[in-house]
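Chemist: just coords:
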């Protein structure tokens, strides 16, 4: 475990348990803690830390800090419980009081897994962790191995995506608070499901961001606001806070891994950057706990060093999201070529991303106006280190209306995309509802309590899409509760035959991946992909297996090197005559040579 006692301060998991309070406020001249309604003077200590013992305080006590002459009490930057929202006091939370039932859980490694991205606030109408537990058996039955929860840390308002969080370690109270998360993880482990959490450490949201009032947590700017101070004065304490936060999620909430949002926005010039240090700490914790723990990075750099081991000069992440395959699939299936999709209109984009991860691998990106990325060494880097997906919260939610591909494409084309993802050498990820071709949108929404901020977000969203030709009235109001409500999954759709067909096929594809070792084989140099002359037929080569996709509307004859036998087809049976497989339009077939 990380020792931050000097100079970083105490481990945050014990905050206030025995009436002992500590806070880092290096520039303050005086600090008071208001605990259970009474103010207590804190004593300065080394390295900018302040301490106080409050007799009688403990689990369940509400507390906040007052800095210098400011009469407004502020929540603890390391808070574990915010029952009254991000502007209210923190509450002392005792992790040890929860009675876990997952003592036999030994974890699940990410290699060989199937990840399911889930947003608690729209997964059910109730929008709570407790309500989500009811549907865990469905995910286990589907063949999911890892649930990736979108951010849960406290943000202003009731509903939102979660990327506007301001208290990194407090579970959003409208979702149920810390014990609700523990109950969800406990129930998931009972279903043999690992749980990952999306954490946002690169910026704070615009409302309730009191952390900078305490110390130099931020310096510089990112696209989303101030940049985390990882290499300036005081950065030792900031890094200590980040490490404590990550380890607390994994150890005390029994999570199985973290997805790190936008690591490319973490500016860090120190000799030992934060991410390798985090990787080492998590590896040590995994050894202590006796179960695998995963770190998955979101990175816009297309840099294979993100997933290289620390010993090889990499960042030591277990995996990273890879948008390039998504973009290539989106263009091939939908024909959309605007914005960053334009670079993926090349017919070689899809076979390249299916076998070599990145399309931009030291090549020119017209969207960025420069050369971008670096190639992956396919002989040494296993495919399971990259997440592949047909959809994600970003790629749906950042469309003006949040419309899913199922709104525009027939089931057959969606299943072709699913077959390529689920039969790829990568770690597949499914965005919630995708498995039955959900048609409910997933637009951007928030619920900030400040009217001026709410109006600013509303105007900003409309201005952003006006530049792309959208009328203001066609962009959903992100502050209207109806926008969030429109995103709630409609499980009644599954009774419709088209949706039921998609769900059955997803189950079959996942089962096939588990059954056939050639499909889960992560060795990229053993994977091949070809496209027909018109770009409408795609063949994925996986050992002796072939995944044949016909993206066109007419039947296509695909000639193979030997006479195959059919394993799975999306629409009835494919026609096999000698070495030729006739695949109906907008369908796929998996065959064995």
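Modeler: Received, thanks. In this text, all values refer to a predicted model and were calculated from it rather than measured experimentally. Numbers count the residues shown, from 1 in each chain.

Chemist: From now on I want contacts and neighbour counts done on CA atoms only, so please keep to that.
Modeler: Noted.

Chemist: Quick one: list the elements packing against the one helix or strand residue 284 maps to.
Modeler: For residue 284, the host element (DSSP states H and E) is helix 274-289. Under the contact definition 3 or more C-alpha pairs under 8 Å, 6 or more residues apart in numbering; DSSP states H and E, helix 274-289 sits against helix 235-252.

Chemist: hang on, the earlier thing: buried ones in the helix or strand following the helix holding residue 284, by neighbour count?
Modeler: Read in the C-terminal direction, the helix or strand following helix 274-289 is strand 294-297, with elements assigned using DSSP H and E. Judged by neighbour count (16 or more other C-alpha atoms under 10 Å), strand 294-297 contains these buried residues: 294-297.

Chemist: Out of the residues you listed, the closest to residue 22 would be?
Modeler: Sorting the buried residues of strand 294-297 by how near they are to residue 22, with C-alpha to C-alpha, puts residue 295 at the top with 29.1 Å.

Chemist: so the closest one makes contact with residue 307?
Modeler: No - counting by C-alpha atoms under 8 Å, residue 307 is not a contact partner of residue 295; they are 9.6 Å apart.

Chemist: take the one below as the second:
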């Protein structure tokens, strides 16, 4: 329920004895309207700046359901009219998640300008790459001068003004749709950021704590309106901004003991909206639970998410390609882990997790669950940005192994996701950064970051200052890299892999019960079976020969020109892959 032209000003503040709205320098009383809601006799006009005053507190507060915050998270809200924007995507019928390739994009570092309008100027690169869906990291209003990751948002329905505000997001989505690109948005409902978190002053929105801040009240007194707040926010992004889906951040932190979980309720409402809009809408969960019920259909007792991120797939790939085995990578060290996880999705599917110190997860029913319900990726914002220096995989892995990793992801039965710049092995890091202006908060973030990595053996001088503007600037993509070696060759390989995935539907076949992986005992040689296609990967530092189960007819794509196939024998140079067509009817 957001304020728009001609509507009364409304706000949910169940525990307050008096509420006023300040518009144009004048204060107007609101009257109780039932259920903890307050409503004014004054009506809104597009462009009006307004703020609420609670009881006798003289501090004007932004609207919890604000759609526009031109003066930042501490300033007044502005009445915004969704109908004023003229859309140009009437021919857009949507983009289904199965078979698609995703591209994770952070607006503030995708271009030097760090705006949605500037990002539009680079969309043709994504079209040429072969991307189907762009996943935007959070664009909700967050505290700070300008730049940050976006996961510390405090006004969930307003587009961060330094990115361009609400009209800029609509222009971006419009531009994507005209190019055949769908758009997903990362949303954060599990906590509030530390700067501008006024929401709890209005009502019982939060109860308890998460590792990042106060935990959403989903099952306590007053939680009916809190749940409605989340669902209405999600539906608003999809309906009013023409988005094609949402990525739900860290849903394991949504503590909900009700008989019907918030995620189940949300997926039902989104499906209903999709039917009305006549285009697919996808909900993708980030979950640390390794619980297949996340993506099990509601009618089968699950939450009905379209997909979830699979960090186990990432960890297995990362460990095999980089050799890192510290922290949570330790369980992924054995050579049999990568082929197992490629086949089964989760390593921790009921067994012991040394990092957690307990058993964890549950197995995926590979006969009933399609692979497109799990996202596979070599890199993402967390797995890069939560490293001390934000170093990408390209900083510690050869281009040959990066190519093998790309082949394993893009030729797998899972939904592939690429992190921006990965497609050309970008040399720029992507460290954590923020721009908090409060000196105490800024210093707390700085010290907390250094303390976290000091426990891992990093010297203070080795950890970038997250508040220093140069840290953000270091993360901005360098757009002349793709034209230079070795980046140009990596980009060409990514394009070729995605094109082959489109040309040969076998590579996107999500049926896990028809997907097999052969692996050498040392785990350095793998062959994926994709119907009549074989994807051979040599992760070793020396040449390796593979004996296929069927004679090779031709090599469709390889990262090494000297790769050779004769009969059922394929010889690959060190750190290379080949996609081989064995021809004939597909195996049954």
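Modeler: Happy to help now that I have it. Everything numeric here is computed off the predicted structure, so don't read it as measured data.

Chemist: which neighbours do residue 295 and residue 307 of structure 1 share?
Modeler: By the contact definition C-alpha atoms under 8 Å, 6 or more residues apart in numbering, residue 295 of structure 1 and residue 307 are jointly contacted by 317-319.

Chemist: among those, which are in strands?
Modeler: Those of these mapping onto strands are residue 319, per DSSP state E.

Chemist: Just put the shared contacts of residue 295 and residue 307 of structure 1 in TSV and tack on neighbour count and distance to residue 379 of structure 1.
Modeler: Putting those into TSV (neighbours: other C-alpha atoms under 10 Å; distance: C-alpha to C-alpha, whole Å) gives the following:
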residue	neighbour count	distance to residue 379 of structure 1
317	24	18
318	22	17
319	26	17
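
Chemist: ok, the shared contacts of residue 295 and residue 307 of structure 1 vs residue 378 of structure 1, which is closest?
Modeler: Minimum separation from residue 378 of structure 1 among those (C-alpha to C-alpha) is found for residue 319, which lies at 14.7 Å.

Chemist: Would you mind measuring from the alignment partner in structure 2 of the closest one to residue 363 of structure 2?
Modeler: Correspondence of residue 319 of structure 1 to structure 2, assessed by TM-score structural alignment: residue 307. According to C-alpha to C-alpha, to the nearest Å, residue 307 of structure 2 stands 16 Å off from residue 363 of structure 2.

Chemist: rewinding a little: hang on, the match of residue 319 of structure 1 packs against residue 283?
Modeler: Yes - in terms of C-alpha under 8 Å, residue 307 of structure 2 counts as a neighbour of residue 283; the distance is 6.8 Å.

Chemist: Okay, helices next: where are they in the stretch 451-593 of structure 1?
Modeler: 451-466, 481-486, 497-515, 517-520 (DSSP state H, counting those that start in this stretch).

Chemist: Show me what counts as buried in the last one.
Modeler: Going back to what we said before, that points to helix 517-520 of structure 1. When neighbours are counted by 16+ other C-alpha under 10 Å, the buried residues of helix 517-520 of structure 1 are found to be 518-520.

Chemist: same deal with the third one?
Modeler: The neighbour-count criterion (16+ other C-alpha under 10 Å) identifies 499-503, 505-510, 512-514 as the buried residues of helix 497-515 of structure 1.

Chemist: Tell me which two of the buried residues of strand 294-297 of structure 1 sit farthest apart.
Modeler: Distance extremes for the buried residues of strand 294-297 of structure 1: the farthest pair is 294 and 297 at 9.9 Å, using C-alpha to C-alpha.

Chemist: any residues in contact with both of these two?
Modeler: Shared between the contact lists of residue 294 of structure 1 and residue 297 (criterion: C-alpha under 8 Å, 6+ apart) are residues 317, 319.

Chemist: which residue packs closest to the residue mapped onto residue 33 of structure 2 from structure 1, ignoring adjacent ones?
Modeler: In structure 1, the residue matched to residue 33 of structure 2 (TM-score structural alignment) is residue 45. The spatially closest residue to residue 45 of structure 1, leaving aside those adjacent along the chain, is residue 51, at 7.0 Å (C-alpha to C-alpha, 6 or more residues apart in numbering).

Chemist: who's in contact with the helix holding residue 284 of structure 1?
Modeler: Taking C-alpha under 8 Å, 6+ apart as the rule, helix 274-289 of structure 1 contacts 1-2, 230, 239, 243, 247, 251, 268, 292-293, 295, 310, 314-317.

Chemist: what does stretch 354-372 of structure 1 give?
Modeler: 301-302, 322, 324-325, 339-340, 342-344, 349, 352-353, 373-376, 378, 386, 420, 424-425, 524-525, 527-529, 540.

Chemist: Likewise for stretch 380-396 of structure 2?
Modeler: The list of residues contacting stretch 380-396 of structure 2 from outside it, by C-alpha under 8 Å, 6+ apart, reads 104, 322, 379, 402, 418-419, 425-432, 453, 458, 462-464.

Chemist: can you tell me what part of structure 1 it aligns to?
Modeler: Correspondence between stretch 380-396 of structure 2 and structure 1 is established over residues 392-408, with TM-score structural alignment as the criterion.

Chemist: Between the two ends of the matching stretch, how far is it?
Modeler: Taking C-alpha to C-alpha, the first and last residues of stretch 392-408 of structure 1 lie 16 Å apart.

Chemist: and that stretch, how far from the chain's centre?
Modeler: Counting by C-alpha atoms, centre = their mean, to the nearest Å, stretch 392-408 of structure 1 is centred 16 Å from the centre of its parent chain.

Chemist: May I see the buried residues of it?
Modeler: For stretch 392-408 of structure 1, burial by neighbour count (16+ other C-alpha under 10 Å) applies to 392-393, 395-397, 399-406.

Chemist: for stretch 240-259 of structure 2, same thing?
Modeler: Result for stretch 240-259 of structure 2 [16+ other C-alpha under 10 Å]: buried residues 241-251, 253-256.

Chemist: re earlier: can you tell me how far the match of residue 33 of structure 2 sits from residue 26 of structure 1?
Modeler: 10 Å.

Chemist: what number of residues lie near residue 421 of structure 2?
Modeler: The local packing count at residue 421 of structure 2 equals 24, with neighbours defined by other C-alpha atoms under 10 Å.

Chemist: Can you tell me the closest non-neighbouring residue to the aligned partner of it in structure 1?
Modeler: Structural alignment (TM-score structural alignment) places residue 421 of structure 2 against residue 433 in structure 1. Leaving out its chain neighbours, the residue that sits closest to residue 433 of structure 1 by C-alpha to C-alpha, 6+ apart is residue 489, at 6.7 Å.

Chemist: Could you give the number of residues near that neighbour?
Modeler: Residue 489 of structure 1 is surrounded by 19 other residues when neighbours are defined as other C-alpha under 10 Å.
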